[in-house]
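Q: Give the three-dimensional model of this entry:
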Amino acid sequence: MTVPHAEHQDRSGGHHPYLRYVALGDSTTEGLGDGDEESGYRGVADRFAERLAATSPDLRYANLAVRGCGTEHVRTVQLPAALALGPDLATVVAGVNDFLKPRYDVERVVGHLDATFAALTGAGTHVVTLTFPDIGRVAPVARPIASRARALNAGIRDSATRHGVTVVDTGAHPVTVDPRMWSPDRLHLSPQGHERMAAAFAQALALPGADDSWTLPLPELPTPKPWEAARVEAQWIGTFLAPWLLGRVGGRSSGSGRTGKRPLLARL
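A: Presented below is the predicted three-dimensional model:
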């Protein structure tokens, strides 16, 4: 994990509380996989905001993330709204929906992220982002495009270094590809996955009580028999992958017509 700067530390070495946190991104930040449409979604940003509020009672929090969106949406739609809120802290998590498309231009995707980082840090905002784990180990059928995620991660690291952005390097920790960290669709984190990512953000900012326990492995699972593994893969393809691909071919996005769930800064 890289922590390029530490404006969150005051001169005495203690934690300086953030007051205005804005989350930008896609379904991970919106919280899919951690709740449902009826009760609402919690997710990594909500869980991280709760940790921040525990040490910063005056914290106000906005979540502009929209499921299914790419980095261009983050830059052109979410970024202006975020800047208008004047955040002193922002998280930016996006790029997966870009590298899952048939056509992928990593330079263009990183360019959108770079511009987003530059605008936020230029406005005095402390930005935290993350790299992505090996998607080929999360979903074996995705191995042919795993190199796309690696290229994106390299671009994120380079851009973060230029702009003084804090990077949580999830790919460095094997637990992030544990199936229990992911929802059955393997596209969204499970509640446990969201909680661990929130803990990773907390550690990146050295929040009181935060540590590296989020990197610890889960209890070992028995190795499935080959036929069991094949059955699980076939079931996943039919239940989740095929409908998702059909939607993409048809030009449909899960985020069409949606806006961020918390467009204005407010107390939790």
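Q: all contacts plus neighbour counts: C-alpha atoms, from now on.
A: Noted.
Q: which residues of this structure fall in helices?
A: Listed in chain order, the helices of the chain (DSSP state H) span 27-30, 43-55, 71-73, 79-85, 96-99, 106-122, 135-138, 146-163, 191-204, 226-236, 242-249.
Q: next up, for comparison:
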Amino acid sequence: MPFERFVTLGDSCAEGLDDPYPDGSRYRGWADLVAERLADEQPGLRYANLAVRGRRLDQIVAEQMPVAKRLRPDFIALFGGGNDVMSGGWSDDEIRRRVDTAVGGATEIAPTVAVFTLSDISRRMPLGRRLGPRITVLNEAITAAAEHYGALLVDIGPDPAVHDLRYFGRDRLHLSHHGHRRLAAHLLTVLGVSTQPSWLEPLPGPPPQPGVRGHAAWLWREVRPVAISRVRNRLIGRSPGDGFLPKQPDLLPVRPV
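A: Model prediction:
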């Protein structure tokens, strides 16, 4: 399935947190990995990544889709919804509307669109039980919209790796080096493109079990600063991600022609 113009839309996971390039200059992530592999099939492939960390689905539609439309992609990968799940004022009907608008809008721009379900973060986060039902609603909406609009669905729910902390960063939200490669492999598989076999091989040994002390340390180290930052931003009218620019706003060659 050769593509000439690949555009990624989304949030921090689409940007590539927590998978920095070896030189630390920026994040790599699953979308860059997929672009590199697709460029092996189509050396003239150009790639843009409009993702901005902290963005909800409605912000992705308002800010990123008009840019994507001007780039005229033939393939869009849309990854979002995690920030909607963790935002206040949750409404099942509203998230269904946001998902439908986002997936429908992407399929109007590009002939091939891939969307993703999210792993249930409530299962790896103490005090995160309230997020479980929200993720269920989100994933059901993404699955329904993909079927309705003819988008490709990357459903990571059946993958046992979603319950292994080694596939996630220190905050247990963003994918790790291993997680980004596994997600890239899932997307490439859906596209019918061969992938690195090692990306889907299980990691050696049993998954870590943090215990009470490990969970407490995680809450203090990762959750407390984020909670304080969100409260501060809410008081001054800022949204997560304000001030950050898209990772790669222009269509650029992935490989020299």
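Q: of the helices of the first structure, which approaches A62 of the first structure most closely?
A: Closest approach to A62 of the first structure among those is made by helix 79-85 (8.5 Å; Cα to Cα).
Q: The second structure: matching residues for the closest one?
A: Taken onto the second structure by TM-score structural alignment, helix 79-85 of the first structure occupies residues 65-71 there.
Q: Show me which residues of stretch 34-51 of the first structure are buried.
A: Neighbour-count burial for stretch 34-51 of the first structure, counted by 16 or more other Cα atoms under 10 Å, picks out D34, Y41, R42, G43, V44, A45, D46, R47, F48, A49, E50, R51.
Q: Show me what the fourth one aligns to in the second structure.
A: Matched to the second structure by TM-score structural alignment, G43 of the first structure sits across from G29.
Q: Run through the residues that contact its match.
A: Neighbouring residues of G29 of the second structure by Cα atoms under 8 Å, 6 or more residues apart in numbering: C13, A14, E15, G16, L17, D18, D19, P20, H177, H180, R181.
Q: Quick check: the aligned residue for the fifth one in the first structure?
A: When you say that, I think you mean L17 of the second structure. In the first structure, the residue paired with L17 of the second structure according to TM-score structural alignment is L32.
Q: how big's the offset between the match of helix 79-85 of the first structure and the first structure?
A: Following the fit onto the first structure, the mean deviation recorded for stretch 65-71 of the second structure is 0.7 Å by mean Cα distance after the TM-score superposition for the first structure.
Q: Name the residues of that stretch that are buried.
A: M65, A68, L71.
Q: ok, the first one touching G104?
A: No. M65 of the second structure is beyond contact range of G104, at 11.1 Å (criterion: Cα atoms under 8 Å).
Q: rewinding a little: I'd like the buried residues of stretch 34-51 of the first structure laid out as JSON lines, including distance to A234 of the first structure.
A: Below are those laid out as JSON lines (distance: Cα to Cα, whole Å):
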{"residue": "D34", "distance to A234 of the first structure": "24"}
{"residue": "Y41", "distance to A234 of the first structure": "28"}
{"residue": "R42", "distance to A234 of the first structure": "30"}
{"residue": "G43", "distance to A234 of the first structure": "28"}
{"residue": "V44", "distance to A234 of the first structure": "29"}
{"residue": "A45", "distance to A234 of the first structure": "32"}
{"residue": "D46", "distance to A234 of the first structure": "34"}
{"residue": "R47", "distance to A234 of the first structure": "33"}
{"residue": "F48", "distance to A234 of the first structure": "35"}
{"residue": "A49", "distance to A234 of the first structure": "38"}
{"residue": "E50", "distance to A234 of the first structure": "38"}
{"residue": "R51", "distance to A234 of the first structure": "39"}
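Q: so, if you compare the residues you listed, which one comes nearest to T223 of the first structure?
A: Of these, the one sitting nearest to T223 of the first structure (Cα to Cα) turns out to be D34, at 26.6 Å.
Q: could you measure that closest one against G193 of the first structure, distance?
A: Remark: distance between D34 of the first structure and G193 of the first structure (Cα to Cα, to the nearest Å) = 9 Å.
Q: One more: D46 of the first structure?
A: According to Cα to Cα, D46 of the first structure and G193 of the first structure sit 13 Å apart.
Q: ditto for G238 of the first structure
A: 24 Å.
Q: and what of S39 of the first structure?
A: To G193 of the first structure, S39 of the first structure is 19 Å away according to Cα to Cα.
Q: my read: E4 of the second structure touches Q42, true?
A: Yes. The pair E4 of the second structure / Q42 is scored as a contact, 7.1 Å apart, by Cα under 8 Å.
Q: Under the alignment, what does D155 of the second structure map to in the first structure?
A: In the first structure, D155 of the second structure lines up with D169, judged by TM-score structural alignment.
Q: That match: neighbour count?
A: Look at D169 of the first structure: counted by other Cα atoms under 10 Å, it has 17 neighbours.
Q: from what I can see it touches L130, true?
A: Yes. Contact criterion Cα under 8 Å: D169 of the first structure and L130 qualify, at 5.8 Å.
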